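Asker: structure for the following, please:
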Amino acid sequence: MTPEELSLAISACLKDAVAAGEIALSAADIPDEVRVERPKNRDHGDWATNVALQLAKTAGTNPREFASVLSARLKTIDGVSAVDIAGPGFLNITVDAAAAGALAKAIVEAGADYGTNTALAGHVVNMEFVSANPTGPLHIGHTRWAALGDAIARVLRASGADVTAEYYINDAGSQMNVFANSVFARLHGRDVPEGGYPGQYIADLGHEVLSEHPGIRELTEVAALPVIRGAAYKAQMHDIKQTLAGFGVDFDVFFSEQELHDAGAIEDAVARLREQGHVFDDGGAVWLRTTDFGDDKDRVMIRANGEPTYFAADAAYYLSKKDRGYTEKIYLLGADHHGYINRLKAIAAAAGDDPEVNIEVLIGQLVSVNGAKLSKRAGNIIELKDLIDWLGKDAVRYSLARFPADSPLTLDPELLKKHSNENPVFYVQYAHARSRGAARNAVAAGVERRVDGKDCFDAALLDHATENELLSHLGSYPSVVAKAAELREPHRVARHLEVIAGAYHRWYDACRVAPQGEEPITDTNRTRLWLNDATSQVLANGLELLGVSAPERM
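Answerer: Next up is the predicted model:
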């Protein structure tokens, strides 16, 4: 019995008790799902709930009396072997071995779908992350959001949301002119101008431009710069996309800021927000009255010289997302963008949306790597592709995903390169590889899950203490995924996989799947193979949500 099933069963018992007049509550007082959790002392049962303490006052009774009524009904549920009342009214629930063990077969049969849910079905989400300027390679500052953003998108999809992962290309504005001037200078053997982009990659881009446009050096600067800008931009975006692909991050949409400008979306945004009554003119400039929605000051959209601001582009981009049917927009921004939260929410409110529902801004803290070498090619930064080559995609992605986004993080390369239990990603991946090895050895010894076309599974045989522990953690996995999606916290999945890995290693040491020596093959061996393969499946499913591989061998 999974915690979700037990939660629903308790809720059903509450409703029955109310209908029978045993508890004085209204239907509205009864939660659809009741919180159950592991007791600190497992001798007190498999699961515990404090629902009696929560609802007794509303019912006009004391918690122990409330618990007594609920206990009597819970004891009649299939799969519940004992219910005890503890302290002021806690309910400690023990499930029988067969009810717990049946989960192993259910997981194997569910396969890759185990852990998915429909909690966010109907949610249409646009999630923007990374969005690095196309004027240089991706570096360590973009790494965290690449890993976390992709993992968040995956857990949202696992919970039923319709998610579009979007990369906003900042390809308009002065930085693109500086970029083109830098490449032009290097093409002609000169140092980049003051304030230009340093790094060998600018010279490399110059070679790519020259390869595509052999006569570019013969053109005047005025004629050459637009060509260089377009060709170098194309080459740099290709590099960015390749790096992201190597990191296992796929975007559904690459959205160009320049296209907003070219399509007149900036002017359209100003006109639409003016119609809403939030735009005013002052000092020759056009402003959005964002202070009406909690911003610390009003924002200029069009400068007095007629030039639009970045803020105007932000507004046009938000409206584009709204027009494309995304009812929820999630922005993943770096620590230096904390001031953007209020202004983005103000744009949402001015556009007629609910800033508490239709927009969400997540801020990530900085990440650093001990002993990382700066890239001369990229101009004294740590490139993402170098980090992948050095530590490996899996180690970097897992390490970034196992911490909350709002906590500063320093990666330890020496730890991440260790093949030991100290290294979290190795610990989890090794558990998966070990489970696959156990399955291969079992099959080689003649142990099969099916014999003569029939499943060989007896849930009651999974009665060892380590099996009870492992099953309980496997059963909690779906609720962990759902909570990770709800809170946008994929680190919950990573940490739970580590718990499962630990429980699996303890079970592996205590319970053999394959018989030893001349021992006969029994249904215990066959049933344990189901549990072994169920663990493999959950570990693989969880690692997939983090964008990390589940190796068959290590």
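Asker: for the rest of this, base every contact and every neighbour count on C-alpha atoms.
Answerer: Will do.
Asker: give the contact list for the most centrally placed residue in the chain.
Answerer: Per C-alpha atoms, centre = their mean, the C-alpha nearest to the average position across the chain is that of Ile152, at 2.1 Å. Residues near Ile152 by C-alpha atoms under 8 Å, 6 or more residues apart in numbering: 485, 488-490.
Asker: nearest to Val425 among these?
Answerer: Lowest distance from Val425 to those (C-alpha to C-alpha) belongs to Pro490, with 14.5 Å.
Asker: tell me the contacts of the residue lying closest to the closest one once chain neighbours are set aside?
Answerer: Spatial nearest neighbour of Pro490, excluding adjacent residues (C-alpha to C-alpha, 6 or more residues apart in numbering): Ala484 at 5.2 Å. When contacts are counted by C-alpha under 8 Å, 6+ apart, Ala484 touches 155, 490-493.
Asker: okay, and Leu332 sits in which element?
Answerer: Using DSSP states H and E, Leu332 sits within strand 328-334.
Asker: helices of the stretch 401-550 of the chain, start to end?
Answerer: Applying DSSP state H, counting those that start in this stretch to the stretch 401-550 of the chain gives helices spanning 413-416, 424-444, 465-487, 491-510, 523-545.
Asker: and this one, please, so the two structures can be compared:
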Amino acid sequence: MTTVPEILSVSIKKAFALAQKDSLIPGSKISDAAVERPQNPEHGDYASSLPLKLAKPLKKNPMEIANVLAQYLKEDEILDDVVVAKPGFLNFILSKNWLQNQVDQILAEPENYGVTNVGKGKRFQVEYISANPTGRLHVAHARGAVIGSTLASVLKSSGFEVEQEYYLNDAGSQIDKFNRSLMTRYMQSLGNNIDMPEDSYPGEDVRAVAEKIRDSSHNRYDTSNPKEISELGKVGIDLMIEGIKEDIESLKIHFDSWFSEKSLFENGQFEKCMALLKEMGFVSDKDGATWLLNTKLGEEKDNVLIRSNGTPTYFSTDIAYHYNKFVQRKFDTVIDIWGADHQGQVPRLKSAMKMLGSDPKNLEMILVQMVRFKKGETTEKLSKREGNVVPLIELVNEIGPDACRFMFLSRSHETQLDFDLDLAKKQSSENPVYYIQYGHARICSILDLATEKKIDYSKGLVTMLGHESERQLINKILELPSIINAIADTYEVHHLPHYSLELATSFHNFYQNCRVISENEGDLELSKARLKLCEAAKLSLARCLDLMGMSKPEKM
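Answerer: The predicted structure follows:
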């Protein structure tokens, strides 16, 4: 689906070419027509700053350039008017007839509405959450989870081939630590009075797994036998992963693949990757450890790959894992969604990818800032260290997956989020989740009433949609493809809930000002036209809710 800015860009370039042909503008080429939505609606439906950008290369006054282009653009059928504004802006008023006709265009191909092709089939991988399988997920994981799944949905809608992956850190010291913790909990569940080790996972989720193993097995594990301790650990990890999947599904998230860190060692990919780096001269042994020479590529310091005790670092397995993504599985772009505390790892991992022949620009990291939860007058940051971590599934059960998803999406990932638990549970227009979903439910009720009254609006005349509220609603509906493309370009998914709220507001405003189904028989044709507009608005709201992973209630 072609966006309005794309259509206007074509018109501007055509006007520019005609002006050059008539010798009113010097010869030059333009790649970006700089079309955007103005913040102030008084400045038109759309605006372009192109004349300002052309002033220097063309050595002409931007107002003069703008006036020349406006002469040609005013003849375009998509526009009712073009206003030149200082210091050189072109402000566009979209044609009333063109806007009305877009309602029919949307309804003619409802399945394609909000679907674009900027991705052109490029293979993207989005990896997120990837928490250690040593405990159930907690609310700190939720923000990145919702951002990742929503971004994947938008990228798919933009024409990318997308795979969502969960990376299981099922190798290394944290697994040994889990095995010790589980063994102790298992022994306690059998009545043994022993204390947890100092360096352990003391959480209730580990206790629950131990008790589940005790209750489901007729045989008892011999905790003095290392092999049986290892087997107990494997069973425990599998059960913990089952719990993690339950947590994920509670947020309406489904991964395409689960990648095991352990597999990197079992299939030799880790060794192969380390050997390649050594062969290229990027590895050195010193102080008993193996180092990656990041300083060779301009980084501030080198980084340990293999510790002096022979165990790999997280950094080394990350390198092998990303080598697998780019070289083995040949993704065009990889997007990792990490917590903000991983910021220091970004440049060194990009540096390692460059060493291995992959373009570091194709590795994107989205660093998600922390969440503070507000309940009443109290606001607090949740952390394991403070002992106030809330299991993810408890939050979902308290306020529902839709409220969770919307709230976590509502702010840029670059800013700290204050999550208002009281607001998320309100059943009123104060709650943006309720307000948006109520808009969808209200439209469904209107369309159901039309069916009940046997009103066939399929041939309704959209030319009757002349009220300003109708015009504003059509204009807002048409923004969705641009929003999708913008998110696919910037990965800033918070624009989607903002747009959804604006769309719902525009619909509610239309509903207040324009009676859709009138009791007056003389208004039947106008009702048919407005029912068409309602259906188009429903399509747009439904698409937004789908992309955000939220339900589309038909009654509320």
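Asker: which residues of structure 2 does the helix or strand that the strand holding Leu332 of structure 1 is followed by align to?
Answerer: Under the assignment DSSP H and E, the closest C-terminal helix or strand after strand 328-334 of structure 1 is helix 340-350. Aligned by TM-score structural alignment, helix 340-350 of structure 1 falls on residues 345-355 of structure 2.
Asker: do stretch 247-257 of structure 1 as well
Answerer: Going by TM-score structural alignment: stretch 247-257 of structure 1 matches residues 251-261.
Asker: map Gly437 of structure 1 across to structure 2 for me.
Answerer: So Gly437 of structure 1 corresponds to Ser445, using TM-score structural alignment.
Asker: same check on Leu409 of structure 1?
Answerer: Using TM-score structural alignment, Leu409 of structure 1 pairs with Leu417 in structure 2.
Asker: for its match, give me its contacts.
Answerer: Shown in contact with Leu417 of structure 2 (C-alpha under 8 Å, 6+ apart): 369-372, 408, 411.
Asker: narrow these to those that are buried.
Answerer: Those of the contacts of Leu417 of structure 2 that meet the buried threshold are 369-371, 408, 411, by 16 or more other C-alpha atoms under 10 Å.
Asker: which parts of the match of helix 340-350 of structure 1 are buried?
Answerer: Across stretch 345-355 of structure 2, burial judged by 16+ other C-alpha under 10 Å covers 346, 348-353, 355.
Asker: contact partners of it?
Answerer: So stretch 345-355 of structure 2 is in contact with 277, 282, 294, 297, 299, 315, 318-319, 322-323, 359-360, 363, 365, going by C-alpha under 8 Å, 6+ apart.
Asker: of those, which belong to helices?
Answerer: For the contacts of stretch 345-355 of structure 2, the ones inside helices are 277, 315, 318-319, 322-323, with DSSP state H as the criterion.
Asker: so the nearest residue to His342 of structure 2 once chain neighbours are set aside: helix, strand or coil?
Answerer: Nearest residue to His342 of structure 2, sequence neighbours excluded (C-alpha to C-alpha, 6+ apart): Leu367, at 7.4 Å. The local conformation at Leu367 of structure 2, judged by DSSP: H, G, I helix; E, B strand; the rest coil, is strand.
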